[in-house]
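Chemist: attaching a predicted model along with its sequence, questions to come.
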Amino acid sequence: MDERAQGRHRVVVVGAGFGGLFATKALKNAPVEVTLINGTAHHLFQPLLYQVATGILSEGEIAPPIREILKRQKNAKVLLGTVTEVDPEARTVTAVAPGASYTVEYDSLIVAAGASQSYFGNDRFAEHAPGMKSIDDALELRGRIFGAFELAELETDPAAIERWLTFVVVGAGPTGVEMAGQIAELAHRHLPGQYRNIDPKQARIILIDALDTVLSSFGDHLSTKALRQLHTMGVEVELGTKVVDVDETGIEVETRNGHQRIESMTKIWAAGVAAPSLSTQLAKATGASTDRAGRLEVNPDCTVPGHPEIFAIGDMMSLDRLPGVAQVAIQSGRHAAGQIKQRLAGQPTGQPFKYFDKGSMATISRFSAVASVGKLHFSGVIGWLMWLAVHLLYLVGFKNRVTAVLHWFVSFIGRGRSERVATFQQVFARRALQEYRQHLP
């Protein structure tokens, strides 16, 4: 029997990131039927992807199964699929999965499809400089990083060894700073003594950004502290440097001193984000505008203009210059769920979304982080303890918290890395995945 005829309000949630997952959980006791559609079967704690890439955590610790998270929520069901089209007139979404495509009807729609990596119009860079947006990306980077040391061990040509032991990270935001710091820790603290023909301490870690500061959103005080700590760790920070080309064996940059080439076999892209293709499709279907990054410009209550039944949240929305961080996604997801519940209860809706900024933080090395909470700034060990507490709080599931703590103990107190397994499949599967996606309907 049709659920609408039974009075069951159908909510479709697109995406199981922070926004989609917290919106779904906020509807647990509402008189609705929730269908959560996601391209993978797991929720991803994206801020810790760099720790998977550098061998600290396993992918399972930051990517718990969605079905396990929602198993006690009886009004929610989970479907695997990538939503490719929204039809606002018919109130349907169309999704594709391996060997299947399907359509789901909705009464209310929450679009939380996240963001994709932006190469600023140079998508060809992705082949040689993977981003950091998925488990696949993190595992590929793990293979490339640890594989670089292994292949350097086999070389006899000093120039080839130097090329393998040069790591370039593009983007000096939190992800780039954290990645550069962990590669430096690997080279200078964890790997020395394990090789016979090379000295991992000779590795060069270069952090590049077109801006003139690292962690530019943290303010001058914390930015300066982060830069000083990076230099102490041996990270070469090249600011005011724009990437103009990337190939298999190096990267071309424009600096204040002119054009330069950096020979490097391992490049990591941590600069820039863009809205997913679904944002463009939804904008055309609804007549909504998008910002420069392709995000939907929404009403103050997170609804798409002209469509009060459609909410765009998190990285999908452009509103009041809010940053693309987890807290914006979480809070906007809860706001959208609250609006739906108020509407069903016959209460007034349209209240503007009010973001409560809980601060920003980034780790640089073990026992060293920077944290900005309102007007308060913390760095060093205090900042690191704050970072530890916050990330444990938002890791989904008790099991994930316990195992993460154990692995952090091994990595930060000892000199080991619990997850150093890397396979050829992880490194070379990108092309197969690209070919697969090209054949999707």
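Modeler: Alright, I've got the coordinates.
Chemist: make it CA atoms for all contacts and neighbour counts henceforth
Modeler: Fine.
Chemist: next one: residue 406 from residue 58, what distance?
Modeler: 12 Å (C-alpha to C-alpha, to the nearest Å).
Chemist: next one for the comparison:
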Amino acid sequence: MPAQQDQPHVVVIGGGFAGANAVLELADAPVRVTLIDRNVFKTFQPLLYQVATAGLNPGDVTMFLRGLTAKAPNMRFRQGLVLGLDPQRKIVRVDDGGDSPTEISYDHLILANGLTTNYFGTEGAEEHSMPMYTRHDATAIRDRIFAELERTSRAGDFDPLHISVVGGGASGVEIAGALADFRRDGLGLLYPEMDQAVLQVRIIQRGKEILKAFPAELRTYAAKELQDRGVTLELGHGVTRVGYDHVELDDGSIRESDITIWAAGVTTDSAVPEWGLPLRESGRIAVDYTLQVEGLPGVYAAGDIAGQAEELEQLAQPAIQTGRHAAAMIRAELAGEQRRPFHYKNLGSAATIGRRAAIMVMPGGQALTGTSGWLAWLGVHIMKLMGGRNQRAVAINLMSLYAGFGKHRHPNPATGDVDSLAAARTFGDSADRRKFGPGHAG
């Protein structure tokens, strides 16, 4: 059904979990919806580490944002970079490639633009380390790894390739575990001239334990699984400086690091403080108990950017639930109903360590590990994907990768695509830029 121009206009900034679910919540509401994002696709960030290690193709974890119109016909998409807001005039200023910024007016606004990589002011980190927050970041890591392996294969003498993962949260653990599995199951197939010991993987974590958000017994299980896979855990020391081929720790010691992957945290984009919105000490946009931005009626924030009095973790479920709630509050306003508080429903948390090894805390607190944990993790992640083709592609690729068929399936270093007759390709693969020379930091 075509959107009616005289209907209230809702602008949603950001097409991630929060923004996309806000759009879907407004699908049958009597409003016009404009979704603004700098990319034309939505990225399923929890599986980016699989793209970075060539376990999945980029298109497996991306969805064309205009595809949301299939379920939300009242939505229109606008690609562009938000430059600023004017809440008094109810205007969003957008750089959409024209000669001058475009002003888009709104009646209601949902801010769901997410966060970005936090380097914590670490010297050299932004220049020499590789973040893993966007699809481009993941493909850059993938291409750099294979470029360095090619260099190593030509070296002749034993020349270890050191990969350091800074950060012991779920992202750091998952990519380290995936690299360890690749070393065990794929390296010998692609590079038969190499010894497995050539690929050295370490996690550097300032705290004394990894996965601090999980119960102690699960943290212990994950650490043992990583060590059994040959991942070195350097705990209790932070990184103070990142060089091109090394990192320096807070005790002054130096570690070789041909590739440094930065998975240490996230923060608000530097442009957000210039928007004139109330901010929490964390830098997130201050919202009240209904997710309305403090002092700005009709303006809501959802997902990672929303700063509640008790802030939630940067996970998919909080983003999904806050996105839907913010949209529901707009519906309530339009219907003349009272807005209601947001209550987060904890549906559990999970992290995968590698083949048939994962940890998961169920909603009732029950803990799963090993194969059962991995199967639960797989099911949850597939269900969160939007689009049937994405769900089928990820299910096929991950099951073949982890369920014992890895030796028949491996990445093509020239493209990073997974060689699998059953692998489904979805939007995004052809748009990737390929990098093969060493030294590219994304």
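Modeler: Structure received. Here the structure is a predicted model, which means the values were calculated and not measured.
Chemist: which residue in structure 1 lines up with residue 400 of structure 2?
Modeler: Per TM-score structural alignment, the equivalent position to residue 400 of structure 2 in structure 1 is residue 410.
Chemist: give the burial count for that match, as a bare number.
Modeler: 15 (other C-alpha atoms under 10 Å).
Chemist: how much space between the aligned partner of residue 267 of structure 1 in structure 2 and residue 132 of structure 2?
Modeler: With TM-score structural alignment defining the correspondence, residue 267 of structure 1 maps onto residue 260 in structure 2. Remark: distance between residue 260 of structure 2 and residue 132 of structure 2 (C-alpha to C-alpha) = 11 Å.
Chemist: host element of the aligned partner of residue 244 of structure 1 in structure 2?
Modeler: Under the alignment (TM-score structural alignment), residue 244 of structure 1 pairs with residue 240 in structure 2. Residue 240 of structure 2 belongs to strand 239-242 when assigned by DSSP states H and E.
Chemist: ok, and what's touching that strand?
Modeler: By C-alpha atoms under 8 Å, 6 or more residues apart in numbering, the residues outside strand 239-242 of structure 2 that reach it are 122-125, 128-129, 166, 204, 206, 247-250, 260.
Chemist: just the strands in the stretch 251-400 of structure 2 please.
Modeler: 254-256, 259-262, 266-267, 285-286, 299-301, 306-307, 349-354, 357-361, 367-369 (DSSP state E, counting those that start in this stretch).
Chemist: TSV for those, including mean neighbour count and distance to residue 379 of structure 2?
Modeler: Below are the strands of the stretch 251-400 of structure 2 laid out as TSV (neighbours: other C-alpha atoms under 10 Å; distance: least, C-alpha to C-alpha, whole Å):
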stretch	mean neighbour count	distance to residue 379 of structure 2
strand 254-256	15	38
strand 259-262	26	27
strand 266-267	16	26
strand 285-286	24	33
strand 299-301	28	29
strand 306-307	27	28
strand 349-354	23	11
strand 357-361	24	12
strand 367-369	20	13
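Chemist: rebuild those as CSV, extending it with distance to residue 409 of structure 2.
Modeler: Below are those laid out as CSV (distance: least, C-alpha to C-alpha, whole Å):
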stretch, distance to residue 409 of structure 2
strand 254-256, 31
strand 259-262, 25
strand 266-267, 34
strand 285-286, 45
strand 299-301, 42
strand 306-307, 41
strand 349-354, 16
strand 357-361, 19
strand 367-369, 25
